[in-house]
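Engineer: Sharing a model that was predicted from the sequence below.
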Amino acid sequence: MFVPFSVMDFLDRATTVYADRIGLVDEPDQVADSWDSLSYGEVGVRARAMAAKLDALGIAPGERVGIVSHNSARLATAFFGVSGFGRVLVPINFRLSPPEVAYIVEHSGCRVLYVDPEISDSLRSVECEHKFVIGDDDDLLLTGVEPAPWEADEAATATINYTSGTTARPKGVQITHRNIWVNATTFAMHAGLTDRDVYLHTLPMFHANGWGMPFAAAGLGIPQIVLRKVDGAEILRRVERHGGTYMCAAPAVVNSVLDAAATWDGPIPGRDRVRLICAGAPPPTKTVVRMEEELGWEFIQIYGLTETSPLLTINRSRAEWDDLSRDERAAKLVRAGAPALGVTLKTDESGEVLARSNVVLEGYWEQPEETERALGDGWFHTGDGGSIGDDGYLTIADRKKDVIITGGENVSSIEVEDAIFSHPEVAEVAVIGVPSDKWGETIKALVVRVPDSQLTEADLIAYCKSKVAGYKSPTSVEFRDELVRTATGKLQKFKLREPYWEGRERQVN
């Protein structure tokens, strides 16, 4: 028997088995009216009402629906109300500039766009056939009407997630129902999730579909606590108030929790109960040790990409490491990890990490050349350099793609260079990632000014922020007389990075 996978399988199980259990606890400080606490039965009702609204708008299966939103119960529900009924959800990073959002809406062909009220004014210029501000639920939901059924197709695109990649324009990653299904179930298994867990959404839901956790949590009846904006003290408060047991986060979030714990009044919430799943770039070993000592939380490292749904590897402490010291165990845990179930990894002659799995993307939306480049030989080319040990564990050593990961967000150095170079007083520019204890990496611009220019660091950073999202702008600018190039005129980024990474084993932090 063959029954095609669908993202709706996860919510269907939740509404069947856990209909009366709290499924979503919305952020109480939503700019739109909060949905407060919803049972999984109520989540199911609202997902169907969302699908009915799209029926009424004439949005057919396969057509794209964009949403630009901070974490919210509405966004979590959209994974099912949109994708679960055959449309394609396009979750868009709320930190992007209006031109960046406009490009994604146009490139993906969105017919509907939902915008968070906090950013609706700034995105006023972004056009779409049907555009709504989240919060007026008459525009989001059509209650009392049964949505049209959709015959599941596991090969159909469920979401298109835009990633900066290595080009100035973002690429639309086509993730299928099968990709999501396999990622969510294997991730849940490796993380040891059960219906006794409580999930805290510290990770932006737009980011690789919240790493698949909205699906995994629903399928297991796990209450999901929405956190709109990351704050270390607030994370501790939510863990205490709701009994949180696990969360996903970039290293910067780990640091914010450790900082908040230093002034926390009373026992640290979640001790010996919380596991924090980290990705983006592994934190220093001392951070892992501090988590264990100061928080009493379990640290789990994963590695993956938006293109892989995202789980490729997982690194969780195992029985063989129980007798190791904290420092020894931490040194093992900051590796990328062992392949997840169903994932095959290898490195090619250049050291690039290649992967095969059912979690690998279908392709890049409307970019066949990029798709062929990434998948043409039957392996997904990650663009990351690394090595695989005799024990099967992957270690990422360098980034072959020209991407900087800062605070868990991918930033194309080419895109930032384009923005800076558009300044009339910039003659040359190279953008690199340099180590940052807070963000893992931060962005530095190496700039040659035109003759007689008085351009300052502050002026250039402000100018860049007017062109691209703030998190993509450099945090520092170093002015130079020249940028050394090869005989063919090429910049060698690895040589530019070397002085800043000297003494470190990895060229990613």
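Structural biologist: That came in fine, so what should we check first? Residues are numbered from 1 along each chain as shown.
Engineer: Please make it C-alpha for all contacts and neighbour counts, starting now.
Structural biologist: Noted.
Engineer: pretty sure S317 contacts I300?
Structural biologist: Yes: taking contacts as CA atoms under 8 Å, S317 lies within contact range of I300: 7.5 Å.
Engineer: Of the two, give the one with the bigger neighbour count.
Structural biologist: I300 (21 against 16; other CA atoms under 10 Å).
Engineer: Name the helix or strand for that one, please.
Structural biologist: strand 298-304 (DSSP states H and E).
Engineer: on contacts alone, who are the packing partners of that strand?
Structural biologist: strand 275-278, strand 311-315, helix 326-333 (3 or more CA pairs under 8 Å, 6 or more residues apart in numbering; DSSP states H and E).
Engineer: Give the intersection of the neighbour lists for S317 and I300.
Structural biologist: Common neighbours of S317 and I300, using CA atoms under 8 Å, 6 or more residues apart in numbering, are L333.
Engineer: re the thing from before, kindly compare burial across the helices and strands packed on strand 298-304 and name the winner.
Structural biologist: Most buried of the helices and strands packed on strand 298-304, by mean neighbour count (mean count of other CA atoms under 10 Å): strand 311-315, with a mean of 26.
Engineer: alright, now check it against this:
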Amino acid sequence: MTGLTGHPFETGLDKSAANFAPLTPVSFLARAAGSFGASLAIIDGERRITYADLYRRCRRLASALGRRGVGRLDTVAILASNIPEMIEAHFAVPMLGGVLNPLNTRLDAATLAFSLRHGEAKVLIVDRDHAPLVAQVVALLDEPPLMIDVPAPSAATAIPGAVDYETFLSEGDPDYAWPGPDDEWQSLCLLYTSGTTGDPKGAVYSHRGAYLQALGNAVTFGVSQDSVYLWTLPMFHCSGWSYPWAIVAAGGTQVCLRKVEPARIFRLIAEHGVTHLCGAPILLSMLVHAPPEDRVPFRQTVRCATGGAAPTSTILRAMEAMGFAVTHLYGATETYGPGTACVKGADDLTEAERYGRMARQGVALTTVEDLMVMDPATRAPIPRDGRTIGEIAMRGNTVMKGYLKNPDATGRTLAGGWYHSGDLAVWHPDGTVEIKDRAKDIIISGGENISSLEVEEVLSRHPAVMLAAVVARPDATWGETPCAFIELRPDGPGATETELVAFCREHLARFKVPKTIVFGPLPKTATGKIQKFVLRAQAQAI
């Protein structure tokens, strides 16, 4: 360091193998296998995998990939449900120094083909359940990557031209001496965002970021060696919010789930003593509205983390009644998933105050360096008054390195040394942030700002409403007015437009009440978020 040459604290105190190693989440598995190798790492139906077995399998996969020509910073893509092989890929590819690209199983073939070309994948690991989709993808590629076929219970026919997964593993060395990263800033994962316009952007994660995010999640969510984590969150989404690494870091057990079905979720929770699960708000809604015959009682309290739009008080109350303790998180693909968490408030809150606080996005995770709600124009922090609206920004080791091959988008998103979320929020005196809307979702009616989230919260309290989404609709007089799209509960009392408008007038200022209400199924993204850009287009056409 300048000015410190020759200083006693800078002389003879050098980095060596004894006191420094690049941070990598792969080390979590090496430790787990050495410390409690006989402990159960993964449950998948009747299948059981111990930590010792998991480590051997991951080393075989890494070794086999290397023998097939995959090297440092080469991309290995995987298209799979929440199966053990997806967990194995999250350790084996980084072991080799490669970059893992988990692909969204719910995207169309053209988008997946773009991702494979853009990321230059040399290998594609495929869950056979998705063979028809892969056939469409391969038809769009001039040079398909080496394909590895993972058998699935419901798909008997092998993928043409692909190597069987277990056969491929047999090519590898179970004692492979994995090199790990040359530097902890080395790229580890490539995650494509599901953008609403243009081509997807590929967020790049580092070994250091993944290591710290995993630990931050484990601390925030209270994960330990006794934890049993059920995979209700897609592992392709932000690498499962880094939980493939976080659960291994703690030495817990992961329970795989190919398809999110309420009846199966309740059964697995009871059967395996599940303690933790994550998911988008749509998951909570599915559990709450599951018919009585699908519900299996369980004794333990299950910690449930959810991201996306804040859960409504109705959903929170129903989840608690079933035995779930809900934690609201906030983040993005660009922040390795969760960047903030809503921590417990004071004990003397009323029920309404408690649910209101639980819906906040909360405070920064331990491993996030800094969180701010800023004035978008000046990038100065806004007052912590709970009223002034600004943009959420974060910075630290758990912010992506940037977008692959997209310096312009990287520069805009990471401008001024901050990750700019595009989410508008207020900052409370206690340091918690509360999202009011996406910048593009604020409705400006007659010069007044209307939070679509506020209107949705009120609509969701109606006993007939299962899901509500509110967007702006052009209005000749007011510029914009709220337009509500409603998905009714199949077993509910039903509701008319007149009834819902009257209900809103009881709980909202008159200018915030929707002028238009549309009934029907709501379009959702691959991760269960409501596609407001689709609804905005529909509102424009009404």
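Structural biologist: Received the coordinates, thanks. The structure displayed is predicted, hence computed values, not measured ones.
Engineer: Next, the TM-score between them, please.
Structural biologist: Once the chains are overlaid, their TM-score stands at 0.76 when taken by TM-score structural alignment, normalised by the length of structure 1; 421 aligned residues with a CA RMSD of 3.1 Å.
Engineer: still on that earlier bit, distance to E498 of structure 1 added to the helices and strands packed on strand 298-304 of structure 1, as a markdown table?
Structural biologist: Below are these laid out as a markdown table (distance: least, CA to CA, whole Å):
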| stretch | distance to E498 of structure 1 |
| --- | --- |
| strand 275-278 | 26 |
| strand 311-315 | 28 |
| helix 326-333 | 23 |
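Engineer: To F85 of structure 1, which of those lies closest?
Structural biologist: strand 311-315 (24.7 Å; CA to CA).
Engineer: quick one: contacts for A14 of structure 1?
Structural biologist: Neighbours of A14 of structure 1 in contact, by CA under 8 Å, 6+ apart: Y40, G41, A218, G219, L220, G221.
Engineer: counterpart of it in structure 2?
Structural biologist: The alignment partner of A14 of structure 1 in structure 2, by TM-score structural alignment, is A32.
Engineer: Tell me which of the helices and strands packed on strand 298-304 of structure 1 sits nearest to A340 of structure 1.
Structural biologist: Among those, strand 311-315 comes nearest to A340 of structure 1, with 4.9 Å by CA to CA.
Engineer: Can you check which part of structure 2 the closest one sits on?
Structural biologist: Against structure 2, strand 311-315 of structure 1 falls on residues 338-342 (TM-score structural alignment).
Engineer: repeat for stretch 181-198 of structure 1
Structural biologist: Stretch 181-198 of structure 1 lines up with residues 211-228 of structure 2 when matched by TM-score structural alignment.
Engineer: got the buried residues for that stretch?
Structural biologist: 211-221, 223-224, 227-228 (16 or more other CA atoms under 10 Å).
Engineer: And stretch 90-102 of structure 1, by the same measure?
Structural biologist: Buried-residue list, stretch 90-102 of structure 1, by 16+ other CA under 10 Å: V90, P91, I92, N93, F94, R95, L96, S97, P98, E100, V101, A102.
Engineer: could those residues go into TSV alongside secondary structure and distance to C128 of structure 1?
Structural biologist: Converted to TSV, the buried residues of stretch 90-102 of structure 1 look like this (DSSP: H, G, I helix; E, B strand; the rest coil; distance: CA to CA, whole Å):
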residue	secondary structure	distance to C128 of structure 1
V90	strand	13
P91	strand	15
I92	strand	14
N93	coil	17
F94	coil	16
R95	coil	19
L96	coil	17
S97	coil	16
P98	helix	13
E100	helix	14
V101	helix	11
A102	helix	9
